[in-house]
Structures are given as structure tokens and as C-alpha cells.
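# I'd like to go over a predicted model; first the sequence, then the structure.
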Amino acid sequence: MATAAAGNSLDEARMASATELLRAIGEGASEVGAVLIHSEGKNFCTGGNVKAFGSAEDPGAFVTDLATTFHEFILAVTRAPVPVVAAVSGWAAGAGMSIALACDIVVGGPGTKLRPAYPSIGFSPDGGMSWSLPRIIGPARARDLLLTDGVLEGEEAARLGALTRFVADEDVLAEAREIAGRLAKGPTGSLGRIKRLAHESAGRDLPAQLAEEARSIGECAASPAGREGVRAFAERRAADYSGTW
């Protein structure tokens, strides 16, 4: 999604390509058990290409089109039926922060820095930041951070839940790879249902969520992965989910 040569600012072509890859997983066209998002260079993603914003003939239309493409990618991340793991080293600013907040598991370290960055150029957020951040760190803290363009250092970001795993800086990518690899070997259908239940819970009351949980766990029990998991438990062995869903 971003290129190191451009300071890891958002790259529209790469973003569109990543969106299509994620959609292919959802359509069953790709046998992928987990997705890892990371960057080259010292920063995760420093946001959009501000120079391009300034040079556009119609900045409003240009940024709206870019945000629309970006939002398709964010939706693909959240709708992917597999866990999406982010290795966030260095700065995750603007759109980079939005990407990190959209992922299921976010690994960072002491050198990780999250910053909204939008007020610094007179913009409001995109990439779902105004939706995800209040749900992760709380509405009041989110308003404070967004309005003041504050910086969440790695340790505080972990304490507030914006980072879900906190390791040494040099271990960020290795930790994220290990998690993604382990999840990829797990019960893919079950993990996808867990992700969907968690995402959709905010829009349901408890009775509706309980009904959806009952439907989902029944589907898991009837699936090859569910049957293998139950057999493995009864036989006191590690489950082998290869070739199951």
C-alpha cells in the first residue's frame, strides 16, 4: 500500500491491488489462512502523498477519489474472512494509523508512533479513523487525540489498546510473522466467524448477538475443521486443520 521510496506514503495502485487480493480471499479464490501487513524502511506508513494533494488541479475531487479507493481497501481488511495482522514499526500517521486500527492484531514496539496527522494539513480523518479510534481507546480520549493531533507513543498505544501486542522494536516484524503463521495453520472458517461476530457485535443488541452466535457455532460444529477439533480433543492430540475449513 505504501512505498519506501516515497517515505512510505500511501500508493494508490498498490492499495487497489491489495484490495483485490483481499477480496479474492473472501470469494474463495485464494487459499490464504491469514494476512500480514508490514512495510519496508523505518516507518509503517506516513499517510497520503501531501505533495500530490497540493499539485492536483481539483484538490477536493482528487482527495475524495483517493479516499474512496482507500476506503475500499479498509473495508476489504475488515471483511476478509481471515485474521489480518499488522507489524507497525516507526510512524503510522494519517492513513497509516487508520490501516493499523483496521487490522485484527497490531504488533508494535517502543519506537512505534501513532498520529492522526489530519489537522496538521487542515483535513478531517479518513480510513475509518473517526469510527475505529473511539471504539478502541474510548470516545473522550479519541476526541482529544484527533482534535489536538496528539501522538500515541508505543507503550501508551499498547496500554490503550491501539497496539494489541507490544514487543522490542527489533522483534516487531518477527512477532507479527509468527502470529500470522500460527493463525494461518488454524481453523480458518472458525477464525473468520470469530472476526465477523466481533465486528458486527456493535450493531446488535444481546439477544440478536446470541442468536448469531448460536447459528455460527452450529456451522463450526458441522464443518470439517470443527469435527477435526472435537476429534483431536477427545484423542488428546493437537488438531490438524490442514485441508479443512
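Arrived safely.

# only C-alpha atoms for contact and neighbour calcs from this point on.
Noted.

# the chain: strands as residue ranges?
Counting by DSSP state E, the chain has strands at residues 2-3, 9-10, 35-37, 84-88, 91-93, 105-108, 113-115, 152-153, 165-166.

# just give me the longest helix of the chain.
Assignment by DSSP state H gives helix 59-79 as the longest helix of the chain.

# before we go on, here's another structure to hold up against the first:
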Amino acid sequence: MPEDVRYELDGHVGIVTIARPQVHNALRRKTYDELAELVQTSTARVLVITGEGRSFCSGDDVRELMNGGEENSAPRPAPRLTPAAGALLQTNIPVIAAVNGPAVGWGMEMALMADLRVAARRAKFGELFVKRGLCSDVAGIARLAQLVGRERAAELLFTGEVIDAERAERIGLVGRVVDDEQLMPAALQLARKIAANPPLAVAALKSGLREALDPDWSELGRWVSTRLGELFRTEDHREGVKSFLEKREPNYVGR
């Protein structure tokens, strides 16, 4: 049984909840695995992804996935699109992100991998990878620029700035912002409206959008994982993680 991700079926709508509120829904390997499996095996016509508590997802669990800023000599897998990203980007089920709070790091990536984004007013968005000496995943490289344009995407990626829901709506990062208590009703209303349509036609439309607009996700995934493999070995990455854990300003040295 999944421990980190909860799944409920409401008619034809599947609700996927990242359920690690004690760490702001940070993602560990188990979370990624459960998320990929739930998306790949879902029989729903529409998926709504949200987070338990007041956070959507705070990104990777730094202590586990980034080894607390210490060097990690464990062998890395061959460059590839990660299974969780592949599941979200390649499914023909429409995905709605109901962003209930901060969505940063891979939390923002997960929101970007959705087809539609509904945000609570307390939501925040940030591509924080640069602050850890890393590059973003595939959605930050490709999908973000589709939504907000290259210049705004570059600013968010290069600065690691965190923006609020109202600004996210103004620049086109999210489709709508609602009062916090109206988030799930609004997301579910949208999901049910889509689910009421012929599912084969909806799946074909999603597949067509991917053909028309998206890059080769597998190729981009290999590029990203290769760059991350290099960046994980840098002093700046270790400093980015350690300064975060020690709650101090970082000192980057460019190596």
C-alpha cells in the first residue's frame, strides 16, 4: 500500500495527494515511485494532484536525496527521464494541479507537468534548483517557457525567486487563483467538466498537444540527468545544501 501518496477515486476523477505534511510534502525516493505507479495505473478520466496540509510540495527531501550536502559516491543510474516525470508528461489522462500552498523545486516541476493549474491565494512558486547548485528538471527547462515566455522563465530559473499566486496568474503560470477554501471545489468542478466529455477524444487532444508543442521528453530527460550528475559533484552544490540546512547565507566558489 502507498504510504507517501494517497489516492481516491471520485466518480471518474482521481485525486492524488502527496501526504508527507510533516516535511511540507517533500519527496523521497518512495514518494517518487508511488507517484509514478499511481499515475501509470490510474483508470480515472482526469487526475487532480494536490498536497496534504498547507504545502503543495517543497521539492526533494534534501537530507535523503541530496545526501545532506555530503559527497555521495554511490553509482548513478544511466541518464534518463525519471519515471515520475515520464508518468506525468506521457500519460493521456488530463492532469490538474490544485496548488494549495508553496510549490518549489520539484514541487513547481510537478505543477508544470500538469495540463492545468488552479492555485490557492496562499500558493507560492519557485524554481529553487539554482540555489542548490543544480539545474531544474525537464518541465522547468521546457514547459515553463511555454507558459510564461523565455525571458520570464529565464528570470525565474536564474534567480530562484519565489513568486506569489497573484503574480503567477499575471504571467500565465497558473490558469486561475481562488480563495484558499475554494481550491478543491474549483479544481474538482473543472475536473468533472472534463471527465464528462468523451474520454477517447480528450485523450487524443492531450496526445495532439504533446505532439504539437512538447520536446522529446526522453531526450531532454537524458540531458538533464547528465547535467545533474555533473552538478551533484560540485562544491557549489554541497555548499547550497549545507547552507540551507544550517540556515545561513551560501558562499559559492564556481567549482
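On my side now, so go ahead. Because the structure is a prediction, the values reported are computed rather than measured.

# care to give me the TM-score?
Laid over one another, the chains give 0.72 as their TM-score (TM-score structural alignment, normalised by the length of structure 1), with 196 aligned residues with a Cα RMSD of 2.4 Å.

# picking that back up, now do the buried residues in the longest helix of structure 1.
Residues of helix 59-79 of structure 1 classed as buried: 63, 67, 69-79 (neighbour count, 16 or more other Cα atoms under 10 Å).

# how many other residues sit next to the nearest residue to residue 147 of structure 1 once chain neighbours are set aside?
In space, and not counting its chain neighbours, residue 147 of structure 1 is closest to residue 119: 7.2 Å by Cα to Cα, 6 or more residues apart in numbering. Number of residues near residue 119 of structure 1 (other Cα atoms under 10 Å) recorded here: 15.

# and for the aligned partner of residue 102 of structure 2 in structure 1, the neighbour number?
In structure 1, the residue matched to residue 102 of structure 2 (TM-score structural alignment) is residue 91. Using other Cα under 10 Å, the number of residues around residue 91 of structure 1 comes to 23.

# one more: residue 203 of structure 2?
Neighbour count for residue 203 of structure 2, taken as other Cα under 10 Å: 17.

# doesn't residue 92 make contact with it?
Yes: applying Cα atoms under 8 Å, one finds residue 203 of structure 2 in contact with residue 92, separated by 4.9 Å.

# find the nearest non-adjacent residue to the residue minimising distance to the centre of structure 1, please.
Central residue of structure 1 (Cα atoms, centre = their mean): residue 103, 1.3 Å from the mean position. Excluding the flanking residues, the one nearest residue 103 of structure 1 by Cα to Cα, 6+ apart is residue 84, at 5.4 Å.

# give the contact list for the one you found.
By Cα atoms under 8 Å, 6 or more residues apart in numbering, the contact set of residue 84 of structure 1 is 34-37, 77, 103-105, 180.

# how about the corresponding residue of structure 1 for residue 40 of structure 2: what's its closest non-neighbour residue?
Aligning on TM-score structural alignment places residue 40 of structure 2 opposite residue 23 in structure 1. Counting by Cα to Cα, 6+ apart, residue 23 of structure 1 lies nearest to residue 76, which is 6.1 Å off, once chain neighbours are set aside.

# what's the match for that neighbour in structure 2?
Mapped onto structure 2 by TM-score structural alignment, residue 76 of structure 1 lines up with residue 87.

# now do the contacts for the residue nearest to residue 147 of structure 1.
Residue 119 of structure 1 makes contact with 146-149, according to Cα under 8 Å, 6+ apart.

# to which residue of structure 2 is it aligned?
With TM-score structural alignment as the criterion, residue 119 of structure 1 matches residue 130.

# quick one: contacts for residue 11 of structure 1?
Residue 11 of structure 1 makes contacts with 1-3, 48, as judged by Cα under 8 Å, 6+ apart.

# what's it aligned with over in structure 2?
Under TM-score structural alignment, residue 11 of structure 1 pairs with residue 28 in structure 2.

# coming back round to it: scan the contacts of residue 11 of structure 1 and report the most crowded one.
Using other Cα under 10 Å as the neighbour criterion, residue 2 leads the contacts of residue 11 of structure 1 with 25 neighbours.

# next, count neighbours for residue 145 of structure 1.
Based on other Cα under 10 Å, the number of other residues close to residue 145 of structure 1 is 19.

# mind listing what residue 214 of structure 2 touches?
142-143.

# measure the corresponding residue of structure 2 for residue 108 of structure 1 to residue 186 of structure 2 for me?
In structure 2, residue 108 of structure 1 lines up with residue 119, judged by TM-score structural alignment. According to Cα to Cα, to the nearest Å, residue 119 of structure 2 and residue 186 of structure 2 sit 10 Å apart.

# same check, this time on residue 141 of structure 2
For residue 141 of structure 2, the distance to residue 186 of structure 2 equals 29 Å [Cα to Cα].

# and what of residue 127 of structure 2?
Per Cα to Cα, residue 127 of structure 2 is found 25 Å from residue 186 of structure 2.

# for the two, work out which one has more neighbours and name it.
Using other Cα under 10 Å, the more surrounded residue of residue 127 of structure 2 and residue 186 is residue 127, with 29 against 18.

# do I have it right that that one meets residue 163?
No: counting by Cα under 8 Å, residue 127 of structure 2 stays clear of residue 163, with 9.7 Å between them.

# ok, which stretches of the stretch 1-150 of structure 2 are helices?
Ranges of helices in the stretch 1-150 of structure 2, per DSSP state H, counting those that start in this stretch, are 29-41, 62-65, 83-90, 106-113, 138-141, 143-148, 150-159.

# winner for burial among these?
Scoring the helices of the stretch 1-150 of structure 2 by mean neighbour count under mean count of other Cα atoms under 10 Å gives helix 106-113 as the most buried, with a mean of 26.

# how far apart are that one and its match in structure 1?
Mean deviation of helix 106-113 of structure 2 relative to structure 1 after superposition (mean Cα distance after the TM-score superposition for structure 1): 0.3 Å.

# and the angle from that helix to strand 116-120?
Per axes from the mean of the first three to the mean of the last three Cα atoms, to 10 degrees, the angle that helix 106-113 of structure 2 makes with strand 116-120 is 130 degrees.

# quick one, helix 106-113 of structure 2 and strand 95-99 angle?
Compare the direction of helix 106-113 of structure 2 with that of strand 95-99 by the same axes, to 10 degrees and you get 140 degrees.

# tell me what helix 106-113 of structure 2 is packed against?
Helix 106-113 of structure 2 makes packing contacts with helix 83-90, strand 95-99, helix 138-141, helix 143-148 when contacts are defined by 3 or more Cα pairs under 8 Å, 6 or more residues apart in numbering; DSSP states H and E.
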